[in-house]
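In: Sharing a model that was predicted from the sequence below.
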Amino acid sequence: MITAYGAKDFQAELLLGYAMQVLHDIPLITREMVYTALKHAAAMTTFGALSQVLATLSLDELADQVGTIKLCPEFFSMEETSKLWSSLQTHYRPSAGYQASMVLLSRRTSAKTDLPATAPNIQQPTIERIESSHTGGIRAGDALILHGQRLQGTLTYLRINKRSGLLNPETVQDKQITLRLPPDLPAGIQSIQVVHLNHSHGSPEEIQSNFAAFVVQPTLRVQVNSVKPLKSNLCHAELLLTVNPFITANQPSLLLLQSTSSDFSSVQINIPSSDTPTDTLTISIQVAAKRYWVQLQVDGVRSEAVEVEVGG
């Protein structure tokens, strides 16, 4: 749960909104973030229980125990929110819930002894950071820019998500590589790796970089159909959603509607997963007649908001 405090009116709401925007753009906690947080906690005070525990541990080793953590928004009902804050025994503050996943632990020692080295170490390529060629989120088909060290080899390729197939980069330099992402790359968290092919010993040999994570954002078009007025300013409608790239089989997705008016009312609809890939969805809704911001969340990553009018 993430919560915010402000001494004046609306400061907490603004701060919480900014934090949620950051988590929307980058829904990840990396090893580097964990290390920085642990280092800061250890430096704040030497009297707290956490600081005393951290003083007995290697922060580098502790941070390395954690893989990349994915954060997904988790909707709490009013009843669940009330129970949660009651258990905390403190006054309610504006808050938002998130589900964290993919925490990995590894052994401190190796299960077997490594064989002695018989050849000098090969200089492996290293990816340090990834950026898009334009502002905003990364989408399928966009140009991706990788920054790092020793990226250029005799034969340089890229691998996405540990697939067997290798991709050709557009440009290659020692500290920068540009790649055009496949147009069918699914939305969600992806990983990429630089691969050098070495033929010096006859058969091709791969020299691989570290895996670096990036997030592919879905794009969304919305068409409102079959609007039927109901009582109490409610209406029934069907939303035709066109998504790019395809939602893959069994890929989790969620529809979010946020009122554009000052009441900030919202609706969240879980979309049943399909056994086959699809780029169109028809969703039936029953909501108040007004304008909404519509977003589609695919595998934990939200599209940009599309403004539509439902029965207005």
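Out: Cool, got the structure.
In: make it CA atoms for all contacts and neighbour counts henceforth
Out: Fine.
In: Could you measure from the closest residue to Ala289 other than its chain neighbours over to Gly17?
Out: Spatial nearest neighbour of Ala289, chain neighbours left out: Gly311 (4.8 Å); criterion: C-alpha to C-alpha, 6 or more residues apart in numbering. Taking C-alpha to C-alpha, to the nearest Å as the measure, Gly311 falls 28 Å from Gly17.
In: Determine the longest strand present in the protein.
Out: Criterion DSSP state E: the longest strand present in the chain is strand 234-247.
In: Could you check the angle whichever helix or strand comes after that strand makes with strand 234-247?
Out: Later in the chain than strand 234-247, the nearest helix or strand by DSSP states H and E is strand 253-259. Here the directions of strand 253-259 and strand 234-247 differ by 140 degrees (axes from the mean of the first three to the mean of the last three C-alpha atoms, to 10 degrees).
In: then this one, side by side with the first:
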Amino acid sequence: MSSPLAIGAVSAVLRNLLDNGMIEAGPAVGGTVNVSAVAPDTIDLTGAEELPRLNLFLYQVTPNPVWRNRALPSRSASSGERLTNAPLALDLHYLLTAYARVDCQAEILLGYGMHLLHERPVLDRAAVQRALNPNPLDIAMLPPAFQALAAADLADQAELIKITPSVMGPEEMSRLWAAIQSHYRPSAAYVVSVVLIEAIKPAVSPLPVLSRGIVDPVTKRDRGVVVNPDMLPPLPTLFAATPQLKQAGVRLGEPVVLTGIRLSGSNHRVRLAHPLFPVALELVPDAPNTDGTELTLTLPNDAAAQASLAPGQWSLTLRFLPAGEVNERETNAIALIIAPAPVITADASLSLPAATVLRKTAPLRVTATLFSRPQVQPRQRASLVLGTTEAAANPRAAATDPLVFDLPSTLPAGAYPVRLRVDGVDSLLLDLSGDAPAFDASQSLSVPT
């Protein structure tokens, strides 16, 4: 692959190609011709001794549509180690312009320049090497910018440089020259593809595969490729985590059904991960059914779970030893929604007091104070909804502190359905055990007069 100097190296190679062609053309182009690769607005032909000029201008750089589908530079999610050095693939858009002060000379120069590029649609590696390392000349004699281009490694990239004429309509050409802020001259557009720029930073390259599947301890031969006669995933896969009664979330102490495929085995452990907890929590589920498609996990409801879990969305994976294998596997991750449960009546097992709602006069407000199962972390966003009135929780220093909400003093007295919302996850207000959904009578708070 090439280095970041490759863009400048392509311009230098094309300029060298045109320059050599103008020298060989000699008298046919009217004498000495200056070949350059600068912006058109920097060219001045007002001088009496100014030579005719053929200029190559890089006016646009675009991603290559084929190579851009390759992987981007990636890093390990765990260690941050660089894994790949994916190339930056670019197409270079050039404008070939002829300048002259004599009748028809600009047209002659443009014709010769276009013919030279037509005859060399592909720049082979030898031509690129000769242009950037002009032996037997001492490269130290050249300008510093050109000396640096010798290290571009353009000749070593996987793709050859291809030159293709590009159609540019009058409107597009007019906008381009207006942006350049220069007078229009006879021009032709070209696309040069593809330049591959790749970093040379250390990466990770996997070792060759020695075996596929289980290795027989006697013959030392691998099991080979295993074919499953179905359209299901070939590896243990989880599909969904469904709370009881198909509620929106699961509360502490409640079961959740995990459904998937190829879950048969032993030593099953459920791993729960959350951004606010650096270490994943492991829980032991019930044994899967005989088909290996379903198993049940019951969330604990004790003091340890109160502190080690939090309301919100968790990432759930299942780790176990599949039947007939010697190495454990871990499934894909699915979402588990743990719903907050506002402690409305006192919970003696967790030593949590009942919720209180007070109407205060200095200043005028209604203040609700309550705890949640599990605890709400200080970094989580919590709000309380009484009926249709919502209030955000006051800042707290620790997860063990109660949640305090200041509601408007205009809130009328009476009993209100209560919802505790944490990071967008609501407590369970609906009772889905009957024939039709209804509000859970236990999920209400009374506002005093």
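Out: Happy to help now that I have it. Here the structure is a predicted model, which is why all the values come from computation and not from measurement.
In: hang on, the earlier thing: of Gly311 and Gly17 of structure 1, which one has the most company?
Out: For Gly311 of structure 1 and Gly17, the more surrounded residue by other C-alpha atoms under 10 Å is Gly311, and the numbers stand at 21 against 16.
In: In this structure that one contacts Ser226, no?
Out: No. Applying C-alpha atoms under 8 Å, one finds Gly311 of structure 1 not in contact with Ser226, separated by 9.6 Å.
In: list the residues that contact both of these two?
Out: Residues touching both Gly311 of structure 1 and Ser226 (C-alpha atoms under 8 Å, 6 or more residues apart in numbering) are Ala237.
In: what helices or strands is the longest strand of structure 1 leaning on?
Out: Packing contacts for strand 234-247 of structure 1, counted by 3 or more C-alpha pairs under 8 Å, 6 or more residues apart in numbering; DSSP states H and E, involve strand 219-229, strand 278-288.
In: Tabulate those strands (CSV), appending distance to Val34 of structure 1.
Out: Listed next are those as CSV, based on distance: least, C-alpha to C-alpha, whole Å:
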stretch, distance to Val34 of structure 1
strand 219-229, 31
strand 278-288, 36
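In: Include mean neighbour count when you put the ones you listed into JSON lines, please.
Out: Formatted as JSON lines, these follow (neighbours: other C-alpha atoms under 10 Å):
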{"stretch": "strand 219-229", "mean neighbour count": "16"}
{"stretch": "strand 278-288", "mean neighbour count": "16"}
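In: And these: which comes nearest Ala305 of structure 1?
Out: strand 219-229 (8.2 Å; C-alpha to C-alpha).
In: relative orientation of the closest one and strand 234-247 in degrees?
Out: Using the same axes, to 10 degrees, strand 219-229 of structure 1 lies at 160 degrees relative to strand 234-247.
In: can you give me the angle strand 219-229 of structure 1 makes with strand 278-288?
Out: Using the same axes, to 10 degrees: strand 219-229 of structure 1 against strand 278-288 is 40 degrees.
In: how far does strand 219-229 of structure 1 sit from the chain's center?
Out: Put simply, strand 219-229 of structure 1 sits 27 Å off its chain's centre (C-alpha atoms, centre = their mean, to the nearest Å).
In: do the same with stretch 35-48 of structure 1
Out: Worked out by C-alpha atoms, centre = their mean, stretch 35-48 of structure 1 lies 26 Å from the chain centre.
In: now swap in stretch 212-230 of structure 1 and tell me
Out: Using C-alpha atoms, centre = their mean, the distance between the centre of stretch 212-230 of structure 1 and that of its chain works out at 18 Å.
In: In structure 1, what range does whichever helix in structure 2 runs longest match?
Out: When structure 2 is parsed with DSSP state H, its longest helix is helix 6-25. Aligned by TM-score structural alignment, helix 6-25 of structure 2 corresponds to no residues of structure 1.
In: Run the chain-centre distance for that helix.
Out: 39 Å.
In: before we move on, what about stretch 192-203 of structure 1?
Out: That offset, for stretch 192-203 of structure 1, works out to 30 Å (C-alpha atoms, centre = their mean).
In: same question, stretch 164-181 of structure 2
Out: 35 Å.
In: where exactly do the strands run in the stretch 1-150 of structure 2?
Out: 34-36, 53-63, 88-99, 122-123 (DSSP state E, counting those that start in this stretch).
In: Give me whichever of these is most buried.
Out: strand 88-99 (a mean of 22; mean count of other C-alpha atoms under 10 Å).
In: And that strand, what does it pack against?
Out: strand 53-63, helix 105-119, strand 187-197.
In: Out of the ones you listed, which is the most enclosed?
Out: strand 187-197 comes out most buried of these by mean count of other C-alpha under 10 Å, with a mean of 22.
In: quick one, that strand and strand 53-63 angle?
Out: Going by the same axes, to 10 degrees, strand 187-197 of structure 2 makes 50 degrees with strand 53-63.
In: Would you check the span in structure 1 matched by strand 187-197 of structure 2?
Out: Taking TM-score structural alignment, strand 187-197 of structure 2 hits no residues over in structure 1.
In: Remind me what that strand packs against, helices and strands.
Out: helix 6-25, strand 88-99, helix 105-119, strand 161-166.
In: want to try a markdown table for the ones you listed, with distance to Arg319 of structure 2 as columns?
Out: Formatted as a markdown table, these follow (distance: least, C-alpha to C-alpha, whole Å):
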| stretch | distance to Arg319 of structure 2 |
| --- | --- |
| helix 6-25 | 48 |
| strand 88-99 | 38 |
| helix 105-119 | 61 |
| strand 161-166 | 50 |
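In: of all those, which lies closest to Leu258 of structure 2?
Out: Of all those, strand 88-99 comes closest under C-alpha to C-alpha, at 42.9 Å.
In: can I get the helices and strands packed on strand 88-99 of structure 2 in a markdown table with distance to Ile344 of structure 2?
Out: Conversion of these to a markdown table gives the following (distance: least, C-alpha to C-alpha, whole Å):
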| stretch | distance to Ile344 of structure 2 |
| --- | --- |
| strand 53-63 | 59 |
| helix 105-119 | 82 |
| strand 187-197 | 63 |
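In: quick one: which of those is nearest Arg212 of structure 2?
Out: strand 187-197 (34.6 Å).
In: need the next SSE after that closest one, C-terminal direction.
Out: strand 237-243.
In: Relative to structure 1, and after superposing, what's the average distance for that following strand?
Out: With mean C-alpha distance after the TM-score superposition for structure 1, strand 237-243 of structure 2 departs from structure 1 by a mean of 1.1 Å once superposed.
In: quick one, helices of structure 1?
Out: Under DSSP H, structure 1 gives helices at 11-25, 31-44, 49-55, 59-64, 78-88.
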